[in-house]
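Asker: with the sequence up front, the predicted model follows.
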Amino acid sequence: MRIHISSDGVPIYQQIVDQIRTRIFSGGLNTGDELPAIRTLAESLRVNPNTVARAYRELENDGLVEKRRTTGTFVAETTQQRSVAQRRRSLEPHLDNLIIQSRHLGFTIDDVVGLLMTRDEKLSGENPSEKASGS
């Protein structure tokens, strides 16, 4: 699994969570797919195993992955099978961050909605693999 870690101020565990979450929602990872072992991923990213473990715990808390005792961590049921309430809960932290950042930058909620609509139109014009990778 290829994960890119940047030094843009976003915590490393959050970058891992975001990239795995994106792959699950975009279909790059399917129900039952096994994630790399914590140590393996930590070594390839050159990060502390606790960082990867924290990311996996957050994904598990969101219901996106499940740990199977002694066999590893696997992608859980697809998003479509999860309830609307569960899907909203997994989106709420991102919305909170967006609102907080927009307030700090002096944008109104109407400005943010306009920006979201513009980005959605732009992303809708890209092919699905570009959208999933964030290109």
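Answerer: Thanks, I have it. Numbering: from 1, shown residues only.
Asker: going forward, measure contacts between C-alpha atoms and count neighbours the same way
Answerer: Will do.
Asker: the most centrally placed residue in the chain and residue 70: what is the separation?
Answerer: Nearest residue to the geometric centre of the chain (Cα atoms, centre = their mean): residue 18, 2.4 Å. Distance of residue 18 to residue 70, given as Cα to Cα, to the nearest Å: 25 Å.
Asker: still on that earlier bit, packing partners for the host helix or strand of the residue nearest to the centre of the chain?
Answerer: Residue 18 belongs to helix 12-26 when assigned by DSSP states H and E. In terms of contacts (3 or more Cα pairs under 8 Å, 6 or more residues apart in numbering; DSSP states H and E), helix 12-26 is packed against helix 49-61, helix 128-133.
Asker: structure B:
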Amino acid sequence: MSRRTPLMLHIVAGDSRPIHHQIVDGVRRLVASGALPLGAALPSVRGLAQQLTINPNTVARAYAELTAEGWLDARAGLGLFVAAPRQRLADAERTRRLDDAVQRFAGDVIGLDYSAQDILSRAASALEAVLPHPEPARKSA
């Protein structure tokens, strides 16, 4: 039996997002950053529900969404595993989701009285922390 990778997720009661969205976003972030490597086994629905002290149906809903989007592979009798990277969404859907996220973000920060440069700098730092970094090309001698 493969060893399950514990998920270091933080569920925030005051967050405007439903709990299953917080789980989905957290797993996406862990996979994108490499903290959950390809093939890593995730906790069972019941195990993660107990860890987070939430309803198992909430975890099952999040796992189903992640599987449908291609982030996770379900293996009968074995559990859920991080899927190999692939184009998870059609280009039009990716564009629509990015536009929606940017509009929500802009709406959330507009009243905080920061300059556009400060906001962009912090957003860039947050993305750098979670996006994988390609290895620099080495020059041959």
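Answerer: Nice, thanks for sending it over. Nothing here was measured: the structure is a model prediction, and the numbers come from that model.
Asker: TM-score for this pair?
Answerer: Once superposed, the chains reach a TM-score of 0.70 (TM-score structural alignment, normalised by the length of structure 1), with 120 aligned residues with a Cα RMSD of 3.1 Å.
Asker: follow-up on the earlier one: residue in structure 2 paired with the residue nearest to the centre of structure 1?
Answerer: Residue 18 of structure 1 maps onto residue 25 in structure 2 when the alignment is built from TM-score structural alignment.
Asker: with residue 67 of structure 1 instead?
Answerer: Taking TM-score structural alignment for the superposition, residue 67 of structure 1 sits opposite residue 74 in structure 2.
Asker: may I have the secondary structure class of that match?
Answerer: Here residue 74 of structure 2 is recorded as strand under DSSP: H, G, I helix; E, B strand; the rest coil.
Asker: distance of it from residue 33 of structure 2?
Answerer: Taken as Cα to Cα, the span from residue 74 of structure 2 to residue 33 of structure 2 is 21 Å.
Asker: residue 130 of structure 2 too?
Answerer: Counting by Cα to Cα - residue 130 of structure 2 and residue 33 of structure 2 are separated by 4 Å.
Asker: quick one, helices of structure 2?
Answerer: Along structure 2, the stretches classed as helices by DSSP state H are 19-33, 45-52, 56-68, 91-109, 116-130.
Asker: so the fourth one versus helix 116-130, what angle?
Answerer: Using axes from the mean of the first three to the mean of the last three Cα atoms, to 10 degrees, the inter-axis angle of helix 91-109 of structure 2 relative to helix 116-130 is 130 degrees.
Asker: okay, buried residues for helix 91-109 of structure 2 please.
Answerer: Judged by neighbour count (16 or more other Cα atoms under 10 Å), helix 91-109 of structure 2 contains no buried residues.
Asker: stretch 48-57 of structure 2 too?
Answerer: For stretch 48-57 of structure 2, by 16+ other Cα under 10 Å, it's 48-49, 52, 56.
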